[in-house]
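Q: What follows is a predicted structure for the sequence shown.
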Amino acid sequence: MVINLKNFVESCSSKLKMNDFQDLDHIDGISISAVCANLYKSVRDDLVMFYFRDGANYASVYTKSKIVSENIKWNLNVRKIKIKALIVNTRNANAFTGLMGYKGLKEIAEEASLQLTKKQVEDEDNPKKIQSSEILFGCTGTIGEKYPTDKIIKSIPNLISKIKYTQNKLIWVKAAMGIITTDTKPKLAMEECEIGSKKVKIYGIAKGSGMIFPNMATTLGYIFTDATLSNDILNKLLKKNIETTFNAISCDGDTSTNDMVSIFSTGKVNNLMINNINDKKISNFDKALHSVLLNLAKRVVNDGEGASKFITINVTKAKTDNDAKKIAFSIANSPLVKTAIAGNDPNWGRIIMAIGKAGIDINIKKLSIKLGHIKIIEKGQLFKSYIEDDAAVYMRESKKIDITVEMNVGKNFFTAYTMDFTKKYIEINADYRT
């Protein structure tokens, strides 16, 4: 297996090492392939397939944008209980491409189903016919450009011939690199837990670094487990955990047309049957899934286009969860807050501004704000022992910035994650197509 190092070209990830990632290895029931379909001018992996030779249960959450890509429309029309493959292309979003973009997916699915059926005949004792309606798609890249149907179709035989039935860390990294666009590094996470007495694995990869804001973000996130879980349970677990992970991040406040996070269950571990997500037997899996999703979501923010700081915004003691969320994202999406942090400027007035414009009733006399461990505002007034030079040192020396806002009017809270705005962010997005 040769990894395509050109995926790292012109990125901040040139110093990445394999030990920067967890040791994802093999999950029964999943096969992976990544190839170059020449979707970019340079040679790099840009087409990835996850093949479930015995099928997989699945669930997905998608963008809430009113303009959605053709692959999202395709996926929403898939009604099968199990799917056999997920095909992901980069460079082209297949959004605002109309009937031709959708037709392209149909043609690719038909070719893939034909080739995968041949693969079944070659490799399986009891081969099954793969149907085009058992294939899901992920697309990411530029909006409004003609979808490269012909290039992808021509690459399907090569994609299928390079399927690896046994994975290792290198193959997972290769797959994660194959789906990135402006990302500077691949994103992988894993957890292991037990359902009853059975040990199960949860692996995940994701891409995203700009146009990041719920619901969801310009994010592709794919989670894989060998547990036996129904579509209904997967759907409920994913929707529950997405709210405080991928729906808690923002890089620039823009929501994409292509966002999707999916979970696939191969059923290769014969764990106890789960009929309710409140069943105690699923609690460890629930926590582990949340950990994988949050790990990936944080990696997306940390890799935000041009980011130099990872910012955590905790809004606590709010009247409602929704109030806390609105205030957190008002701060997270403020260009003035984000540029101040990029400049290591503890301009707390910008945080005050962002809180005020959130549209939430504020009892100023109860408001408190901290930057890291440094108290700035207490009971609506500048803290008498606040020293701005201390705050400036904290911002200058810290790559991770914590902002805590205490409303002191209730017991509810929300945490949002974001990054700063640097000159590099402008350069990346100004040069995106040139």
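A: That came in fine, so what should we check first? Residues are numbered from 1 along each chain as shown.
Q: switch to C-alpha atoms for all contacts and neighbour counts from now on
A: Will do.
Q: gap between the helix or strand where Asp150 lies and the chain center?
A: Following DSSP states H and E, the helix or strand that holds Asp150 is helix 149-161. Chain-centre distance of helix 149-161: 26 Å, with Cα atoms, centre = their mean, to the nearest Å.
Q: So which elements touch it?
A: strand 31-35, strand 47-62, helix 98-123 (3 or more Cα pairs under 8 Å, 6 or more residues apart in numbering; DSSP states H and E).
Q: would you list these in CSV and tack on mean neighbour count and distance to Val301?
A: Listed next are these as CSV, based on neighbours: other Cα atoms under 10 Å; distance: least, Cα to Cα, whole Å:
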stretch, mean neighbour count, distance to Val301
strand 31-35, 25, 25
strand 47-62, 23, 19
helix 98-123, 18, 30
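Q: right, so of those, which gets closest to Lys162?
A: With Cα to Cα as the criterion, Lys162 lies closest to strand 31-35 of those, at 5.7 Å.
Q: Give me the residues contacting that closest one.
A: 44-53, 155, 158-160, 162-167, 171, 174-175, 178 (Cα atoms under 8 Å, 6 or more residues apart in numbering).
Q: Counting neighbours, show which residues of the helix holding Asp150 come out buried.
A: Thr149, Ile152, Ile153, Ser155, Ile156, Asn158, Leu159, Ile160 (16 or more other Cα atoms under 10 Å).
Q: ok, now which ones touch the third one?
A: By Cα under 8 Å, 6+ apart, the contact set of Ile153 is Glu107, Ile108, Glu111.
Q: Please compare the first structure with the one that follows:
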Amino acid sequence: MKDGPVSPLAPARFPDLPAIAGLEAAIGRAGFYKHERPDLLLMRMPAGTRAAGVFTTNAVGSAPTDWCKQVLAATRGSARGLLVNAGCANSFTGDAGDAACKRAVTEASAAIGIEPREMLAASTGVIGVVLDDSKITSALLHMKLDAVSWPKAAAAIMTTDTFAKGAGATCEIDGVKVNIAGIAKGSGMIAPNMATMLAFVFTDAALSAPILKTLLRQETETSFNAITVDGDRSTNDCVLLYATGQAKVPPIADAKDDRLAGFRQALSDVLRDLAIQIVRDGEGATKLVAVNVEGAQSDASAKIIARTICESPLVKTAIAGEDANWGRIVMAIGRADQPVRKDMIAVRFGELYAARDGMVSAEYDEAAMSAYMKRDELEITVTVGPGSGRARMYTCDLTKRYVEINGDYRS
């Protein structure tokens, strides 16, 4: 995080998150930033913890994402440690980056008394710089595990974020109370599959790695894969879900088990909350925008159209200028290269119709539309045909501040 104003869309305060039994954390400063700030997070879970992950589809990837994939595959989801550094992505760094990641993981696992193969890792920051793991080794000497301070943990993983992000929920599985808590970072280089973002979610439920993996993949689609700030997919994105097993849930063998309905909804709520907070902190953002697409040939087609609208620089700059330029939205619908019925296209801002049945709406009111566009949170809904396909995505506006932030990112 660089010094500067907090996003005008930031929540009023960091939420109160439930404690996760068996979870410990330590915060440190390895010095990956010129200014003094925490940039290292180390966490330990009890024996028997299970984990799952969803990772970026960026073809370049990074040393820590490669490490996590290998560990989760080799151990079948048995993991009880997490090491996160901010300030250096350790991506596009070749064999040297892989070796640095392995050394850092080895040192961190030794510091908390677990095996390297039980440790997952994540990095965020500048691409193309090999991780200086000696800084992590030195920082670990001054770090001590304790009860988790969620605000401090969330702050330690920030880069250009202007506020720390957290979300939590409590639910029941077959009559047993379970807690869910998560933190995330992200502000720019945000796009679906995944979105530069990291998210770490923890529950005390006793659930298997296959169930965690299934639930995480499904619920990520309507959360982290339904947001975009600038259309750029990072090399380091990941969402990790840990289950410490301290809440003794009766055995469940299938992710489709009805007893998981409450947990699934709670997990979905936490992931979506974290994802929307990332959009609220979009670099330079002043507007949070939800885009709904209805009447598409399929849900997949609707999502492509929604993403095209969300990522159009012309749409996003019009929103920044509080201009309800619905023609730009129609343009984006058409260039999504999806089946649409031109004579059925409708565009609505909130409850105000700008277009209906393929032309400007008879009730179009420029003054009412201008007043609506001054809001901090906007809802745009488009109808594109007679189909049943629907999608909802979140984005933000594109302002001069975005250019300033990314123009001097490395300086």
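A: Nice, I can see it. Values in this document were obtained by computation on a predicted structure and should not be read as measured data.
Q: After superposition, what is the TM-score?
A: Overlay of the two chains. TM-score (TM-score structural alignment, normalised by the length of the second structure): 0.96; 408 aligned residues with a Cα RMSD of 1.5 Å.
Q: quick revisit: the inter-axis angle of the helix holding Asp150 of the first structure versus strand 31-35?
A: Calculated by axes from the mean of the first three to the mean of the last three Cα atoms, to 10 degrees, helix 149-161 of the first structure forms an angle of 130 degrees with strand 31-35.
Q: ok, residues contacting stretch 261-275 of the second structure?
A: With contact meaning Cα under 8 Å, 6+ apart, stretch 261-275 of the second structure is reached by 165-173, 180-184, 199, 215, 219-220, 222-224, 227.
Q: Just the endpoints, please. Distance across stretch 398-411 of the second structure?
A: Terminal residues of stretch 398-411 of the second structure lie 22 Å apart, using Cα to Cα, to the nearest Å.
Q: Still touching in the second structure? Go through the contacts of Ile153 of the first structure.
A: Checking these against the second structure (both residues aligned by TM-score structural alignment, their matches' Cα atoms under 8 Å), the contacts still present are Ile108, Glu111.
Q: Looking at the contacts of Ile153 of the first structure, which one is closest to Glu122 of the first structure?
A: Closest to Glu122 of the first structure, out of all of these and judged by Cα to Cα, is Glu111, at 16.8 Å.
Q: Which residue is the nearest non-sequential neighbour of the closest one?
A: Using Cα to Cα, 6 or more residues apart in numbering and skipping the chain neighbours, the partner closest in space to Glu111 of the first structure is Ile153 (6.8 Å).
Q: Which position in the second structure pairs with the one you found?
A: Alignment note: Ile153 of the first structure maps to Thr137 in the second structure; criterion TM-score structural alignment.
Q: distance of that match from Ala164 of the second structure?
A: According to Cα to Cα, Thr137 of the second structure and Ala164 of the second structure sit 25 Å apart.
Q: Over to Ala296 of the second structure?
A: 37 Å.
Q: same check, this time on Val270 of the second structure
A: Using Cα to Cα, we find Val270 of the second structure at a distance of 15 Å from Ala164 of the second structure.
Q: okay, these two: which has more neighbours?
A: Using other Cα atoms under 10 Å as the criterion, Val270 of the second structure and Ala164 rank with Ala164 on top: 27 against 22.
Q: And the helices in the second structure, which stretches?
A: Remark: helices assigned in the second structure by DSSP state H are 63-75, 94-111, 133-140, 150-156, 209-220, 261-280, 299-311, 313-320, 326-335, 366-372, 400-407.
Q: so where is stretch 258-270 of the second structure in the first structure?
A: Using TM-score structural alignment, stretch 258-270 of the second structure corresponds to residues 280-292 of the first structure.
Q: Kindly report the same for stretch 49-56 of the second structure.
A: Using TM-score structural alignment, stretch 49-56 of the second structure lines up with residues 56-63 of the first structure.
Q: circling back: how about the helices and strands packed on helix 149-161 of the first structure in TSV, adding distance to Val405 of the first structure?
A: Converted to TSV, those look like this (distance: least, Cα to Cα, whole Å):
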stretch	distance to Val405 of the first structure
strand 31-35	44
strand 47-62	30
helix 98-123	45
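Q: and of these, who's closest to Ile263 of the first structure?
A: Proximity to Ile263 of the first structure (Cα to Cα) singles out strand 47-62 among these, at 5.5 Å.
Q: With distance to Ala358 of the first structure as new columns, can the buried residues of helix 149-161 of the first structure be given to me in JSON lines?
A: Output for those, formatted as JSON lines (distance: Cα to Cα, whole Å):
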{"residue": "Thr149", "distance to Ala358 of the first structure": "44"}
{"residue": "Ile152", "distance to Ala358 of the first structure": "45"}
{"residue": "Ile153", "distance to Ala358 of the first structure": "48"}
{"residue": "Ser155", "distance to Ala358 of the first structure": "48"}
{"residue": "Ile156", "distance to Ala358 of the first structure": "48"}
{"residue": "Asn158", "distance to Ala358 of the first structure": "51"}
{"residue": "Leu159", "distance to Ala358 of the first structure": "48"}
{"residue": "Ile160", "distance to Ala358 of the first structure": "50"}
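Q: and which of those is nearest to Asp361 of the first structure?
A: Set against Asp361 of the first structure, the nearest of those by Cα to Cα is Thr149 (51.5 Å).
Q: my guess is that closest one meets Leu105, correct?
A: Yes - when contacts are counted by Cα atoms under 8 Å, Thr149 of the first structure is listed as touching Leu105 (7.4 Å).
Q: which residues touch the closest residue to Glu70 of the first structure other than its chain neighbours?
A: Spatial nearest neighbour of Glu70 of the first structure, chain neighbours left out: Tyr102 (5.3 Å); criterion: Cα to Cα, 6+ apart. When the contact criterion is Cα under 8 Å, 6+ apart, the partners of Tyr102 of the first structure are Glu70, Asn71, Trp74.
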